[in-house]
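Student: Provided below are the primary sequence and the corresponding predicted coordinates.
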Amino acid sequence: MDLNPDDMTPVVNRLKRAQGQLAAVTRMIEEGKDCKAVVTQLSAVSKALDRAGFAIIASGMEQCMTSPEKDLDRKELEKLFLTLA
């Protein structure tokens, strides 16, 4: 399955932001920042990763369901989707 680069541009941007947020979480822990602030940032990273994963799977599902080759079957797509839950 090849992902459409146009569909993946916002996903890549989201992942880059999450990467920056994760680096900030690490820094906050090392600097002994407030637990509430650390958890809030960690939650934001987690949500960003979830959204990126869902976008990748949604794009893959769309492609697989409309493609004559259908690289992944429904069961495989369902398994991928559930790995994010």
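Tutor: The structure has been received and is ready for your questions.

Student: from here on, contacts and neighbour counts on C-alpha atoms
Tutor: Will do.

Student: who touches Met61 in this structure?
Tutor: Leu77 (C-alpha atoms under 8 Å, 6 or more residues apart in numbering).

Student: and the helix or strand hosting it, which residues are buried?
Tutor: Counting by DSSP states H and E, the element that carries Met61 is helix 35-66. For helix 35-66, a neighbour-count test (16 or more other C-alpha atoms under 10 Å) marks 38, 41-42, 45, 48-49, 51-57, 59-61, 63-64 as buried.

Student: And here is the other one:
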Amino acid sequence: MSPRDKKPASPTSHVPERRHNRPLREVLDELLGHTRDIARRAKTMTPAELDYAQQRLEWLADEVWRLSTGEESPPE
């Protein structure tokens, strides 16, 4: 079957998870925004700014993992 022969997916056939886990969606959006900001500014950032940006990136990635797996926050 060629791609032209395929019927478009009906609106009800897509998986709506992104609407059910709003906290995860918000953290993912924040992670993407932060990553884009780093990509734009990395060459002009001070070592302290880069260090903070890396820590924040790691924290956001941990939050994405926690929210997507349902794990509790890791002990500090």
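Tutor: Cool, the structure landed. Not measured: the values here are computed from a predicted model.

Student: before we move on, the earlier item: got the angle for the helix or strand following the helix holding Met61 of structure 1 vs helix 35-66?
Tutor: Downstream of helix 35-66 of structure 1, the next assigned helix or strand under DSSP H and E is helix 74-82. Per axes from the mean of the first three to the mean of the last three C-alpha atoms, to 10 degrees, the angle that helix 74-82 of structure 1 makes with helix 35-66 is 170 degrees.

Student: so helix 74-82 of structure 1 corresponds to what in structure 2?
Tutor: Counting by TM-score structural alignment, helix 74-82 of structure 1 pairs with no residue of structure 2.

Student: and that helix, what other elements does it pack with?
Tutor: helix 35-66 (3 or more C-alpha pairs under 8 Å, 6 or more residues apart in numbering; DSSP states H and E).

Student: Relative to the whole chain's centre, how far out is the helix it packs on?
Tutor: When distances are taken as C-alpha atoms, centre = their mean, to the nearest Å, helix 35-66 of structure 1 is centred 3 Å away from the chain's centroid.

Student: middle-most residue in structure 1, spatially?
Tutor: Ala52 (2.6 Å; C-alpha atoms, centre = their mean).

Student: Touching, that residue and Leu15? I think so.
Tutor: Yes: with contact defined as C-alpha atoms under 8 Å, Ala52 of structure 1 counts as touching Leu15 (6.8 Å).

Student: Identify the residue of structure 1 aligned to Glu63 of structure 2.
Tutor: So Glu63 of structure 2 corresponds to Arg51, using TM-score structural alignment.

Student: Done for today, thanks.
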